[in-house]
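Asker: next input, structure requested:
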Amino acid sequence: GLFCVLASAAVMQWLHLSTALGAFIAGVMLADSPYRHELEADIEPFRAVLLGLFFVAVGMMLDLDAVVARPFFIVGMATALVATKAAIIFLIARVARMEWRTALALGLLLSQGGEFGFVLFAQAQKAMLIEPQAASLFGAIVTLSMATTPFLMMISRRFRGAPAKLRTDMEGPSSDGATAIVVGYGRFGQTVAQLLTAHKLAVTLIDWEAEQIDVSASFAVKVYYGDGRRVDLLRLAGASEAQLILFCQDGDPMEADHLATVAESFPDAKIFVRVFDRRQVIALYEAPIAGTVREVYESAIVMARQALEALDVEIDEIDDAEARYRDVDHQRLVAQAESGDLYAAREVMLRPHAGRNVADQTAT
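Answerer: Just a heads-up that it's a prediction; the model follows:
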């Protein structure tokens, strides 16, 4: 990785271009390489320091007298820069057939000047293409445009998604004396709820997708409307008497602090959470819940078992392989959660081998 960066920078210098441009191109090339995460981990300790030094160097190049002398020019040009970039990006997004609200939000979020502009101004000044005062003015314009980022993010928030249509025909949750409350009645929640129902448990269903509620109603399934993650809504649904609360929704992950609030509000209920991947499992490792379930974990194990059965492997051997995998995976999860490092215990990971079976390699 370091050799690639240095080589790219050397080529750019040989072409009489910026070495920073070469480093940038090297980063783009390495972004899709198998070493990406390792490089990110190695660079992380230096990134904050070097980034700080970069902005210190940029700030030292500014001619404050030139900036103070023309404040209205700087504010006007920064406004023009933001407006022009937002308009161009909006039009490009619309040509790409993005919905107008999403296109406008994208234009606002990407309308600021970029840090690479500082590099270009410095190189242009060094090559005597622009005056030092002009470089200072341009740098101040870019800096001011970047300072608008948090405000533009707040403005764009209302445009990032289509406005939810107000439905007045949806019934909110009410206490039915159910044993379990299932939040999210999508493909995951349906399986959970039907299995609980098969055991003759009373189940209350909550979902905030109006379309999903309508579809469920066509199958004679009662689903209450609302955001089942809210404590007040769970209380209305009878969570104080429920024995199980199962968060089966997809989308934004549940936060450990919020789950702690739910557990404190309903101490008699055991809480289970659907998670997307092991990162979310690690994030909820110390949360006061009964368990987490990764979306594709069990289904992947079932597929692997079926594959081994297709090869006429004995059931006992398949059970041993599954037990070994589960044990290794649990060891890694515990080590990762305790250390906060996703690469912890990677030496025990079961790595696939191409070409020959692991048993054959061991024998040789």
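
Asker: C-alpha from now on. contacts and neighbour counts both.
Answerer: Will do.

Asker: tell me the centre residue of this structure?
Answerer: Central residue of the chain (CA atoms, centre = their mean): residue 252, 8.6 Å from the mean position.

Asker: can you tell me the SS state at that residue?
Answerer: coil (DSSP: H, G, I helix; E, B strand; the rest coil).

Asker: for residue 276, see how far away it is.
Answerer: 10 Å (CA to CA, to the nearest Å).

Asker: let's see this one next to it:
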Amino acid sequence: FVVLGAATLMDIAGFSMAMGAFLAGVMLAESSYRHELQADIEPFRGILLGLFFMAVGLSFRINVVLDNWLLILLAVPVLMATKSAVVYGLCRVAGSSHSDALSQAFLLSQGGEFGFVLFTTAAASGIFDASTTSLLIAIVTVSMALTPFVCMLPPLLLKNDDQEELDEDFEGAEDAEVFMIGFSRFGQVVAQILLAGGRSVTVIDQSADRIRQASRFGFRIYFGDGTRKDVLEAGGIAKAKIIAVCTNKREITDQIVDMVQVEYPEARVYARSYDRVHTLALRQRGVEYEIRETIESAITFGRKTLEGLGMDEAQATAIADDIRKRDEARLQLQAVEGIAAGRELIYSRPMQPEPLVKPKKDAAE
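Answerer: Take a look at the predicted model:
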């Protein structure tokens, strides 16, 4: 209904119905229904892709390529290089690593399929003539055809960052009480505590090297992408009492938390937070428990430093507890008033205790 309604409105406004459907798809892709929509569309995906590429092939004119091969030879690399640079820059600004940003840049370097709709509409409106439209369509089509070969470049450019992949085999995965996603330094410590407490844990991670190293110490880690619903289901997430999201990238954590809360609304989600802003975002998402990855270690480090400077252990512990309470109070204020709230709770200079002055005797005495 949303797609048809948007397409109809765009048609009434004089625009392409395809543009309306595209905009509706973009909005739905960011909604809480995106995972359900993806599952519903999946059976038709192959047919629709086949029809799309058939349409692309029918609109492709070989004679246009032959007549303008020099222009196309120059335009296609410029298009792909420009788009790759823009995508890489946006990914880096959004916090992606160099390797992830580079991979995304090469993957999305081709001209978009919506260009066919725009060029055809422009030709129908008299903005472009038929030859210009055919030339632009040819440039986009050639860039699409080159994309599989361009995607081979990131592994060659990132030889030192290659990540080996293993088979997603969940044979032997038990119905664990805790389903842990991510087995970095944080997750490893958490897993040890849970196992020491006699609790069963299923752990998945996407790093083959990390899984291999963990196996040397007796850990049974399963390889899998924690952002994929089918992987989580294969690992037994539906039967877990607590889902522990211990990934070390904020965007991945957010993606997993959003999906889990949509697909498993009754699940208890515990999450590793990246920083204060991320903590507030996770609380707003409704996770049952979150903790910043450095808060407790920083408090302990500060307490031990005070003790190293000669302070009594009880006094140093009391100060650490006070800092912990102040931090929580700031978070509660920031959740309501914004990130700038609670500044008065921060110690920004050394606190000097008031000197004890012995009271003077009354003059009458």
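
Asker: quick TM-score on the pair, please.
Answerer: For these two chains in superposition, a TM-score of 0.53 is obtained (TM-score structural alignment, normalised by the length of structure 1); 232 aligned residues with a CA RMSD of 4.2 Å.

Asker: about what we covered before: measure the residue nearest to the centre of structure 1 to residue 262 of structure 1 for me?
Answerer: With CA to CA as the criterion, residue 252 of structure 1 and residue 262 of structure 1 are 17 Å apart.

Asker: show me where the stretch 251-364 of structure 1 has strands.
Answerer: 270-275, 291-294 (DSSP state E, counting those that start in this stretch).

Asker: give the aligned range of the longest one in structure 2.
Answerer: Under TM-score structural alignment, the match for strand 270-275 of structure 1 in structure 2 covers residues 268-273.

Asker: and the helix or strand where residue 140 of structure 2 lies, what does it pack onto?
Answerer: For residue 140 of structure 2, the host element (DSSP states H and E) is helix 130-150. In terms of contacts (3 or more CA pairs under 8 Å, 6 or more residues apart in numbering; DSSP states H and E), helix 130-150 of structure 2 is packed against helix 34-59, helix 62-67, helix 69-93, helix 98-107, helix 114-124.

Asker: among those, which comes closest to residue 354 of structure 2?
Answerer: helix 69-93 (47.7 Å; CA to CA).

Asker: can you list the buried residues in the closest one?
Answerer: By 16 or more other CA atoms under 10 Å, the buried positions in helix 69-93 of structure 2 come out as 72, 75-77, 79-81, 83-85, 87-89, 91-92.

Asker: quick one: the helices in the stretch 1-150 of structure 1?
Answerer: For the stretch 1-150 of structure 1, the helices defined by DSSP state H, counting those that start in this stretch occupy 2-14, 19-30, 36-61, 64-69, 71-95, 100-109, 116-126, 132-147, 149-156.

Asker: of all these, which lies closest to residue 164 of structure 1?
Answerer: Per CA to CA, nearest to residue 164 of structure 1 of these: helix 100-109, 12.9 Å.

Asker: quick one: the closest one to helix 71-95, angle?
Answerer: Helix 100-109 of structure 1 and helix 71-95 are oriented at 140 degrees to each other (axes from the mean of the first three to the mean of the last three CA atoms, to 10 degrees).

Asker: got CSV for the helices of the stretch 1-150 of structure 1, with distance to residue 326 of structure 1 too?
Answerer: Compiled in CSV, the helices of the stretch 1-150 of structure 1 are given as follows (distance: least, CA to CA, whole Å):
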stretch, distance to residue 326 of structure 1
helix 2-14, 37
helix 19-30, 33
helix 36-61, 25
helix 64-69, 62
helix 71-95, 46
helix 100-109, 42
helix 116-126, 47
helix 132-147, 48
helix 149-156, 43
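
Asker: out of these, which gets nearest to residue 361 of structure 1?
Answerer: Nearest to residue 361 of structure 1, of all the helices of the stretch 1-150 of structure 1, is helix 36-61, at 27.7 Å by CA to CA.

Asker: quick check: angle from that closest one to helix 132-147?
Answerer: Taking the same axes, to 10 degrees, one finds helix 36-61 of structure 1 and helix 132-147 inclined to each other by 130 degrees.

Asker: helix 36-61 of structure 1 corresponds to what range in structure 2?
Answerer: Residue span in structure 2 matched to helix 36-61 of structure 1, by TM-score structural alignment: none.

Asker: okay, buried residues for that helix please.
Answerer: By neighbour count on 16+ other CA under 10 Å, the buried set for helix 36-61 of structure 1 is 39, 58-59, 61.

Asker: name the SS class of residue 168 of structure 2, please.
Answerer: coil.

Asker: I figured it hits residue 224, correct?
Answerer: Yes. Counting by CA atoms under 8 Å, residue 168 of structure 2 does reach residue 224; the two are 5.5 Å apart.

Asker: neighbour count: those two, which is higher?
Answerer: Set residue 168 of structure 2 next to residue 224 and count neighbours by other CA atoms under 10 Å: residue 224 wins out with 26 against 15.

Asker: any idea how far the more buried one lies from residue 191 of structure 2?
Answerer: Per CA to CA, residue 224 of structure 2 is found 17 Å from residue 191 of structure 2.

Asker: what do you get for residue 36 of structure 2?
Answerer: 31 Å.

Asker: those two: who's more crowded?
Answerer: Remark: of residue 36 of structure 2 and residue 191, residue 191 carries more neighbours, 21 against 13, as counted by other CA under 10 Å.
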